[in-house]
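Participant: Show me the folded form of this:
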Amino acid sequence: MNPFDSTSQRPGSRTGTGVLDSLLTNCDQDTFAREVWGKRALLSKGASDFSDLFSGRAVDELISRRGLRSPFLRVAKDGSTLPTSSFTGPAGVGATIADQLDDTALWRQFDDGATLVLQALQRTWGPVGDFSARLGSELANPIQANAYITPPQNQGFDDHYDVHDVFVLQIEGTKRWVIHEPVLDSPLRDQPWTDRRDAVATAAAGEPYIDAVLEPGDALYLPRGWLHAATAQGEVSIHLTLGIHNRTRYAVAEQVVASVLANLRDDPRMRASLPLGIDAPDSADLDMVKEAILSAVPEADPYPDLARVHRSQARPGPLGPLAQHELLQNLTAETPLQLRDSLDARFDGSRLWTRVGWLEFSDEDLEHVRALVAARITTAGNLGVDLAERLVRAGVLVPVAH
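Facilitator: As a prediction, this is how the structure comes out:
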């Protein structure tokens, strides 16, 4: 079964204007999909006001007050990443944590010209998390959000390429971006730029595809593989990078091969040992194996594993334990409820798969759950209070946001 076939199985799919064409680009979504996605860099001047997503005050709060640990920040200077020990330390009384961010050390590094990189902001800063979830839903690709805070006249990293697409959103200050075309189109995750240093350096010395200064509100899209380097201008620069972890045909091929191999386990010829004394197959054995693989390809079903990987690559929307407890304590037929965000809810027969697990339903309950998934907001009475309580306890339903 293909769990990706029906839009009713993917609640929350957006029609019309979304964040992509209203906030990130100066073209409509169809044009972006047809002419830009994965093909070329795109600079959109004055795309939107991003000040509600992130700010310098947010940077200071995250570094000085949130108790972040080292995986959520790295520091770069002169093209290299500094050791974690240079900007972390013990958390103090009451916490046995040795690698929390040391705000004094970070200030000194920043004052000395280092770029601060706040990583995985979709986990630590609410507005960025909500925005990333919406964009990920529109693109059907998981999003990671990083912030780059660069002192005036400094460059965090040398010319390089990423192995994922990115949107760059300029938040504060200005930054000059120099973009060159790829030396390797659409690189996979195990094909980093460091494997092609000489080619990257040669290409970066040529005529740029884009050479522009990004100002607050500007957005830049870079497909994976496109070379880039960025330098802050006369003031501190803050930009967000939304990394798109692209789903590729190669990843589909991996799942097809895995399905083929799983099917071949049931073939006694494949389980048989090679002839005694033979350390490699002869041509007859090799031909037989190839023929068996080709015969198994039409029966390969990669969709269950693709759906499992898709669910694992992002998190469901926020859920507050105390709010959930209060919801249960006061649940009545009139209680408004909503489907939890970013569940990636999909039906497979009488079963509902989500990022928080799967649930099996009777035919009667299944009809109500399908209506819930389509509408997203309901009342406990519409579902039946017992079914509503079950879905609240499972973390599928949450209080309606106000």
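Participant: rest of the way, CA atoms for contacts and neighbours
Facilitator: OK.
Participant: Contacts only, for residue 173.
Facilitator: Applying C-alpha atoms under 8 Å, 6 or more residues apart in numbering, one finds that residue 173 lies in contact with 215-216, 232-233, 235-238.
Participant: Count the residues that sit near residue 398.
Facilitator: By other C-alpha atoms under 10 Å, the residues close to residue 398 number 25.
Participant: Can you lay out the contacts of residue 173 as CSV showing secondary structure, neighbour count and distance to residue 402?
Facilitator: Output for the contacts of residue 173, formatted as CSV (DSSP: H, G, I helix; E, B strand; the rest coil; neighbours: other C-alpha atoms under 10 Å; distance: C-alpha to C-alpha, whole Å):
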residue, secondary structure, neighbour count, distance to residue 402
215, coil, 19, 34
216, coil, 22, 30
232, strand, 24, 39
233, coil, 19, 41
235, coil, 15, 38
236, coil, 18, 36
237, strand, 27, 34
238, strand, 27, 31
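Participant: Columns distance to residue 31 on top of those, output as a markdown table?
Facilitator: Listed next are those as a markdown table, based on distance: C-alpha to C-alpha, whole Å:
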| residue | distance to residue 31 |
| --- | --- |
| 215 | 24 |
| 216 | 24 |
| 232 | 31 |
| 233 | 32 |
| 235 | 35 |
| 236 | 34 |
| 237 | 30 |
| 238 | 29 |
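Participant: Helices along the stretch 51-200 of the chain, start to end?
Facilitator: Along the stretch 51-200 of the chain, counting by DSSP state H, counting those that start in this stretch, helices occupy 56-65, 103-111, 121-124, 126-139, 197-204.
Participant: what would these look like in a markdown table with mean neighbour count?
Facilitator: Formatted as a markdown table, the helices of the stretch 51-200 of the chain follow (neighbours: other C-alpha atoms under 10 Å):
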| stretch | mean neighbour count |
| --- | --- |
| helix 56-65 | 14 |
| helix 103-111 | 16 |
| helix 121-124 | 19 |
| helix 126-139 | 19 |
| helix 197-204 | 16 |
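Participant: Ok, which of these comes nearest residue 341?
Facilitator: Evaluated over the helices of the stretch 51-200 of the chain, closeness to residue 341 peaks at helix 126-139, with 8.4 Å, by C-alpha to C-alpha.
Participant: still on that earlier bit, out of the helices of the stretch 51-200 of the chain, which gets nearest to residue 223?
Facilitator: Closest of these to residue 223 is helix 126-139, at 13.6 Å (criterion: C-alpha to C-alpha).
Participant: Check what contacts the closest one and list those residues.
Facilitator: With contact meaning C-alpha under 8 Å, 6+ apart, helix 126-139 is reached by 12-14, 18-20, 52-54, 121-123, 142-145, 242, 244, 342.
Participant: among the helices of the stretch 51-200 of the chain, which is nearest residue 77?
Facilitator: helix 103-111 (8.8 Å).
Participant: Following up with a second sequence; could you model it the same way so I can compare the two?
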Amino acid sequence: MTLAPSRPAAAPVPGAAAGAAAPALRRAFGAAADSIATEHWNTRPLLVRAAQRSAQGGRADFDDLLSTADVDELLGPRALRTPFFTMVKDGVGLPRSAFTRSAVAGNQQLSDLPDSDGVARSFADGATIVLQALHRTWPPLAAFCADLAGELGHQCQVNVYVTPPGAQGFTPHHDTHDVVVLQVDGRKHWTIHPPAVELPLKSQPSKALGADPVGGREPVIDTVLEPGDALYLPRGWLHSARTTDERSVHLTVGLLATTWADVLSDAVAGAGREDVALRRALPLPGHELDVDAFRAAAARWLDGLDDAAVRRLVQRRRERAVPAEPVGALAQDATARSLAPATPLRPRRGLTSRLADAGERVELVLADRRVAFPAWVRPALEHALAAPVTSAQELADAGTGVDVEDAVVVLRRLLREHVLLPAGPA
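Facilitator: Below is the predicted model of the structure:
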């Protein structure tokens, strides 16, 4: 269901295939995910109810990503530390002493562990629990966020808001990044107004709009989200949310979009290499600035910036959108030591690499190093890096020019360099 006034369609997400919807988007929005790139991205909200997604064969809830029991586990046995959790009331953070405790770990004194009694008291008194950056600590959300970032080409983060009945965590405000709201438990009343600042940057927070950013305007969306509902909000849309007569748990997935201004900044960083006029120092104080000459040099450089150069800059940004998947040190070592012809391996998600010819050798170029191999194993490397799952036996059978024994050596090296990971139990 689309809830927004009619506006011109947004430009497609750069690089997105027309009509294509990725799995993480479909997990949240069902069939409506197909319309995000062309009708909603950076332009207008999208609301999809759990019943709509369920009728299309999708899962109705989001408990697989995070459940209420998971929240208690994170604040209890797992002892999530600050700043990964905090508490706020009426938009103001509570002092840490109200919800944290001290403990000793080894010879270290820790003072930022959750105090379950303090958390419970503050929650009962109307404070909202905020679990921050759970894409870094909770595996289901880490996987979902990485999938979403890979599909959108923009970095993602996840916060969780646990609000008691009849409470409001934050007053009307806008975010400086797009968000996807996934209602996990309970109900929450959302009121959403059009932007006061279109597509604000980080330097344009809503607090700069004053105490009343809404300014008496009528809301565009005024509705209650229930478990399994999903809402997309472009950055800048003013919003506030209040619980009804029951608690609410929702995920806020922040989409940290790369803008054309970011790409321009990347390009400008190398501008001096192209034109000596841009490398010249500014004149000393008291001497006239030749602004016209600067404009001419900048225009010359910009006109010479070809499409391929721009696309390379965009690709580098997109490659950084998905963090490299963590390596399981024990499983990695065990697999490398016991690697057999049939052992299944897979590429490490989020790791950027490419192959470069170097005479009689081929180099695997990683972000921080180059790994050299004999040139004749290049087909085997290409196959191992491209296949969703591979093995030494498959490399030998695929006509890559290596036998099983050589394939084991190549794959073991890729395991030791953390380029491939075990695709099954070690």
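Participant: After superposition, what's the TM-score here?
Facilitator: The TM-score (TM-score structural alignment, normalised by the length of the first structure) is 0.86; 384 aligned residues with a C-alpha RMSD of 2.8 Å.
Participant: list the contacts for residue 354 of the second structure?
Facilitator: 364-366.
Participant: and which of those is nearest residue 396 of the second structure?
Facilitator: residue 364 (20.0 Å).
Participant: how far does whichever strand or helix holds the closest one sit from the chain's center?
Facilitator: Per DSSP states H and E: residue 364 of the second structure is located in strand 361-365. Relative to the chain's own centre, strand 361-365 of the second structure is displaced by 30 Å; criterion: C-alpha atoms, centre = their mean, to the nearest Å.
Participant: what comes up buried for that strand?
Facilitator: 361-364 (16 or more other C-alpha atoms under 10 Å).
Participant: List the contacts of that strand.
Facilitator: For strand 361-365 of the second structure, the surrounding residues in contact (C-alpha under 8 Å, 6+ apart) are 353-357, 370-376, 378.
Participant: Counterpart of residue 63 of the first structure over in the second structure?
Facilitator: Under the alignment (TM-score structural alignment), residue 63 of the first structure maps onto residue 75 of the second structure.
Participant: Name all residues that make contact with its match.
Facilitator: Residue 75 of the second structure makes contacts with 114, 116, as judged by C-alpha under 8 Å, 6+ apart.
Participant: And for whatever residue of the first structure lines up with residue 229 of the second structure, the neighbour number?
Facilitator: Counting by TM-score structural alignment, residue 229 of the second structure corresponds to residue 218 in the first structure. Using other C-alpha under 10 Å, residue 218 of the first structure is surrounded by 24 other residues.
Participant: Hmm, residue 218 of the first structure is touching residue 48, no?
Facilitator: Yes - at 7.0 Å, residue 218 of the first structure counts as touching residue 48 under the criterion of C-alpha atoms under 8 Å.
Participant: Please name the residues that touch the closest residue to residue 247 of the first structure other than its chain neighbours.
Facilitator: Nearest residue to residue 247 of the first structure, sequence neighbours excluded (C-alpha to C-alpha, 6 or more residues apart in numbering): residue 141, at 6.6 Å. Residues near residue 141 of the first structure by C-alpha under 8 Å, 6+ apart: 244-247.
Participant: Are any of the residues you listed buried, and if so which?
Facilitator: 244-246.
Participant: Let's see which of the contacts of residue 141 of the first structure end up in helices.
Facilitator: Among these, no member falls in helices (DSSP state H).
Participant: mind listing which of the residues you listed are in strands?
Facilitator: The strands, defined by DSSP state E, take in residue 244 from the contacts of residue 141 of the first structure.
Participant: Of the contacts of residue 141 of the first structure, which ones are shared with the second structure?
Facilitator: Retained contacts for those in the second structure, judged by both residues aligned by TM-score structural alignment, their matches' C-alpha atoms under 8 Å, are 244-247.
Participant: My guess is residue 243 of the first structure contacts residue 164. True?
Facilitator: Yes - the pair residue 243 of the first structure / residue 164 is scored as a contact, 6.3 Å apart, by C-alpha under 8 Å.
Participant: The second structure: which residue goes with residue 229 of the first structure?
Facilitator: Under TM-score structural alignment, residue 229 of the first structure pairs with residue 240 in the second structure.
Participant: and that match, what helix or strand is that in?
Facilitator: Per DSSP H and E: strand 238-256 holds residue 240 of the second structure.
Participant: returning to what we had before: conserved subset of the contacts of residue 173 of the first structure in the second structure?
Facilitator: Retained in the second structure: 215-216, 235-238, out of those (criterion both residues aligned by TM-score structural alignment, their matches' C-alpha under 8 Å).
Participant: longest helix of the first structure?
Facilitator: Max-length helix for the first structure by DSSP H is helix 249-264.
Participant: For that helix, name the packing helices and strands.
Facilitator: helix 283-296, helix 303-312 (3 or more C-alpha pairs under 8 Å, 6 or more residues apart in numbering; DSSP states H and E).
Participant: Out of those helices, which is closest to residue 35 of the first structure?
Facilitator: The closest of these to residue 35 of the first structure is helix 303-312. By C-alpha to C-alpha, the value is 25.5 Å.
Participant: got the buried residues for the closest one?
Facilitator: Judged by neighbour count (16+ other C-alpha under 10 Å), helix 303-312 of the first structure contains these buried residues: 303-304, 306-307, 310-311.
Participant: Between the residues you listed, which sits nearest residue 79 of the first structure?
Facilitator: Of all the buried residues of helix 303-312 of the first structure, residue 79 of the first structure sits closest to residue 310, with 33.4 Å by C-alpha to C-alpha.
Participant: residue contacts, that closest one?
Facilitator: Under the criterion of C-alpha under 8 Å, 6+ apart, the contact list for residue 310 of the first structure is empty.
Participant: Same check on residue 343 of the first structure?
Facilitator: 315-317, 354-356, 396.
Participant: Tell me if I am right that it is in a helix.
Facilitator: No - read with DSSP: H, G, I helix; E, B strand; the rest coil, residue 343 of the first structure is coil and lies in no helix.
Participant: what do we get in the second structure for it?
Facilitator: Going residue by residue (TM-score structural alignment), residue 343 of the first structure aligns to residue 351.
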